[in-house]
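Peer 1: sequence first, then the predicted structure, then my questions.
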Amino acid sequence: MADTSSGSFGDWRHRASHFYLLLIFFSFPLFSVPCPKGLCSTPVEVVTVHLVSKGINDAIAKALLYPGALFTKLESIVAENEPISLPDWDTLLDNITASLKDKEQNDRTFGLGLIIGSYLCLAGAIACVLGPTPLSAFGPLLILWSIYYEGGDLKDCYALPMFSVAVFCALSGISLSAKVPRGTNHSATSGDSLSNDEKSKPSSSNKKTK
């Protein structure tokens, strides 16, 4: 008989990992941290600002930003009755590039833990396409440590409520179940071995016959 409890738990883990992917790539606000852009609120923003500041090809940065811009545009269409349209590809980086040219804003740098954690969030979200993976947990936990470490000195550095949902979904990639042999199978195996031993022994009646 199939174990329905373990099956439902596995289904839940898959749903949570897919929801984590959506949270990351559709750029739901998870935290607030000072950055060269001013304030960054998603791992995608942190990675994009870091890539642009290092002179990486703009097409890569725009590709990372586009899903979040698409979701924001859809939200505006539904909530504010804006005309149906797609985000403008050419202007996706205007806000970031303008901020990086501002010396006062550009002096606000990232912590190393936040940068590494954001890259790990993206890597974990990509891996979640194939299902739950322990890789998804490293990024949010590292960002959480970075916010805790730097939040005492920076009033603009804190986690938003949605961050707890992201951590919860990310931890679903860690499987706590272990495969334990069933007692019935063990007893059946031992019973079979005993019956085989009895068959191998010569019967007492055969010993008495001459």
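Peer 2: Cool, the structure landed.
Peer 1: all contacts plus neighbour counts: C-alpha atoms, from now on.
Peer 2: Fine.
Peer 1: and the contacts of stretch 123-140?
Peer 2: Residues from elsewhere that reach stretch 123-140 (Cα atoms under 8 Å, 6 or more residues apart in numbering): 13-14, 17-18, 20-21, 24-25, 116-121, 166-167, 170-175.
Peer 1: tell me the buried residues in it?
Peer 2: Within stretch 123-140, the residues scored as buried using 16 or more other Cα atoms under 10 Å are 123-128, 131-133, 135-140.
Peer 1: could I get the buried residue list for the lengthiest strand in the chain?
Peer 2: The single longest strand within the chain, with elements called by DSSP state E, is strand 31-35. Residues of strand 31-35 classed as buried: Phe31, Ser32, Val33, Pro34, Cys35 (neighbour count, 16+ other Cα under 10 Å).
Peer 1: what of stretch 1-19?
Peer 2: Buried residues in stretch 1-19 (16+ other Cα under 10 Å): Gly10, Arg13, His14, Arg15, Ala16, Ser17, His18, Phe19.
Peer 1: next one: it to chain centre, how far?
Peer 2: 17 Å (Cα atoms, centre = their mean, to the nearest Å).
Peer 1: ok, and what's touching it?
Peer 2: Ala125, Cys128, Val129, Gly131, Pro132, Thr133, Cys169, Ala170, Ser172, Gly173.
Peer 1: secondary structure and distance to Ser204 added to those, as TSV?
Peer 2: Below are those laid out as TSV (DSSP: H, G, I helix; E, B strand; the rest coil; distance: Cα to Cα, whole Å):
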residue	secondary structure	distance to Ser204
Ala125	helix	69
Cys128	helix	65
Val129	helix	66
Gly131	coil	61
Pro132	coil	60
Thr133	coil	61
Cys169	helix	66
Ala170	helix	66
Ser172	coil	61
Gly173	coil	60
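Peer 1: hang on, the earlier thing: which members of the buried residues of stretch 123-140 are the farthest-apart pair?
Peer 2: Gly131 and Pro140 (17.5 Å; Cα to Cα).
Peer 1: show me the strands in this protein, by range?
Peer 2: Counting by DSSP E, the chain has strands at residues 31-35, 38-40, 158-159.
Peer 1: use this one as the comparison:
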Amino acid sequence: MASKVRKWVTIVSFTASRIFFFFIFFQIPLFRFPCRIGTCMTPMELTSTQLLASEVIPSWVVTAVLYPGAIAKALFNDKPIPKYNAVLDTYKLKNLKQVPSVTYLQHIEVLAGSYLAIAGAMIGLYRSRRLGFIGMLLLIWGLSKEPHFNKRHESFKNHKNAIDVYYPTMSITVLSAFLSIRNDVKNIVSCFKWTFSKSKYK
């Protein structure tokens, strides 16, 4: 019985970590947030604009990370797959102007959550960690505390500074980040097992 529980825990956490990685690295839209390129819809876009503008890492690293998502977007929108060397132009990431750091300190939770989500998605392929889940929670908290969040009037939703969350994809991403944590999945399975056993012998 114990081996069967371990097997299910492994299957659930393995599958969830791959789903989480897919949503993050293939840049499934999760939110709407104003950034240097206009509007960012994924943690990958948001962190890429920050890294390129601050020149923390070389542009070729950002290009390599963005390219899988660029391919996915092209296929989804039935458009030609962009050339590798043109990825930064596709995302409007060329010649970004430096923005004062105080502006980004106002959205520190959103930025930090995006960084943690990406790091957690990468680490989760090899080891079970809470980093991705913490990043997603921090990201949601940062988005929800913004003054322009949750404005449902059509005139505001189309505004360039409108902030919104795409709840279906965000919910799946958060759930997969949580279920990728092996120890937490094990505790949940054990809890259900104990409840089932208790009801069975009543």
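Peer 2: Ah, there it is. Quick caveat: nothing in here was measured; it's all calculated off a predicted structure.
Peer 1: drop the TM-score for these two in here.
Peer 2: The TM-score (TM-score structural alignment, normalised by the length of structure 2) is 0.73; 170 aligned residues with a Cα RMSD of 2.7 Å.
Peer 1: any chance of the contacts of stretch 1-19 of structure 1 in JSON lines, plus distance to Glu104 of structure 1?
Peer 2: Formatted as JSON lines, the contacts of stretch 1-19 of structure 1 follow (distance: Cα to Cα, whole Å):
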{"residue": "Ala125", "distance to Glu104 of structure 1": "33"}
{"residue": "Cys128", "distance to Glu104 of structure 1": "38"}
{"residue": "Val129", "distance to Glu104 of structure 1": "39"}
{"residue": "Gly131", "distance to Glu104 of structure 1": "43"}
{"residue": "Pro132", "distance to Glu104 of structure 1": "42"}
{"residue": "Thr133", "distance to Glu104 of structure 1": "40"}
{"residue": "Cys169", "distance to Glu104 of structure 1": "37"}
{"residue": "Ala170", "distance to Glu104 of structure 1": "35"}
{"residue": "Ser172", "distance to Glu104 of structure 1": "41"}
{"residue": "Gly173", "distance to Glu104 of structure 1": "40"}
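Peer 1: what's the longest helix in structure 2?
Peer 2: helix 2-25 (DSSP state H).
Peer 1: and it against structure 1, how far off on average?
Peer 2: In the superposition with structure 1, the average deviation recorded for helix 2-25 of structure 2 is 1.7 Å (mean Cα distance after the TM-score superposition for structure 1).
Peer 1: mean deviation, the longest strand of structure 1 versus structure 2?
Peer 2: Averaged out, strand 31-35 of structure 1 is 0.7 Å away (mean Cα distance after the TM-score superposition for structure 1).
Peer 1: quick one: contacts for the residue sitting nearest the centre point of structure 2?
Peer 2: The structure's structure 2 has its C-alpha centroid closest to Ile24; by Cα atoms, centre = their mean the separation is 4.4 Å. Going by Cα under 8 Å, 6+ apart, Ile24 of structure 2 touches Thr42, Pro43, Met44, Ala117, Ile118, Ala121.
Peer 1: what's the match for it in structure 1?
Peer 2: Using TM-score structural alignment, the equivalent of Ile24 of structure 2 in structure 1 is Ile24.
Peer 1: report the separation between that match and Ser172 of structure 1.
Peer 2: Distance, Ile24 of structure 1 to Ser172 of structure 1, using Cα to Cα, to the nearest Å: 15 Å.
Peer 1: tell me how far Ala59 of structure 1 lies from Leu23 of structure 1.
Peer 2: From Ala59 of structure 1 to Leu23 of structure 1 the distance is 22 Å (Cα to Cα).
Peer 1: who's more crowded, the two?
Peer 2: Between Ala59 of structure 1 and Leu23, Leu23 has the larger neighbour count (other Cα atoms under 10 Å), namely 22 against 12.
Peer 1: which residue packs closest to that one, ignoring adjacent ones?
Peer 2: Ala166 (7.0 Å; Cα to Cα, 6 or more residues apart in numbering).
Peer 1: mind listing what the alignment partner in structure 2 of that neighbour touches?
Peer 2: Under the alignment (TM-score structural alignment), Ala166 of structure 1 pairs with Thr173 of structure 2. By Cα under 8 Å, 6+ apart, the residues touching Thr173 of structure 2 are Ile19, Phe20, Phe23.
Peer 1: can you check Ser27 of structure 1 too?
Peer 2: Neighbours of Ser27 of structure 1 in contact, by Cα under 8 Å, 6+ apart: Thr42, Pro43, Val44, Glu45, Pro67, Gly68.
Peer 1: turn those into JSON lines, including distance to Gly55 of structure 1.
Peer 2: JSON lines is the format used below for those (distance: Cα to Cα, whole Å):
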{"residue": "Thr42", "distance to Gly55 of structure 1": "20"}
{"residue": "Pro43", "distance to Gly55 of structure 1": "19"}
{"residue": "Val44", "distance to Gly55 of structure 1": "17"}
{"residue": "Glu45", "distance to Gly55 of structure 1": "15"}
{"residue": "Pro67", "distance to Gly55 of structure 1": "22"}
{"residue": "Gly68", "distance to Gly55 of structure 1": "22"}
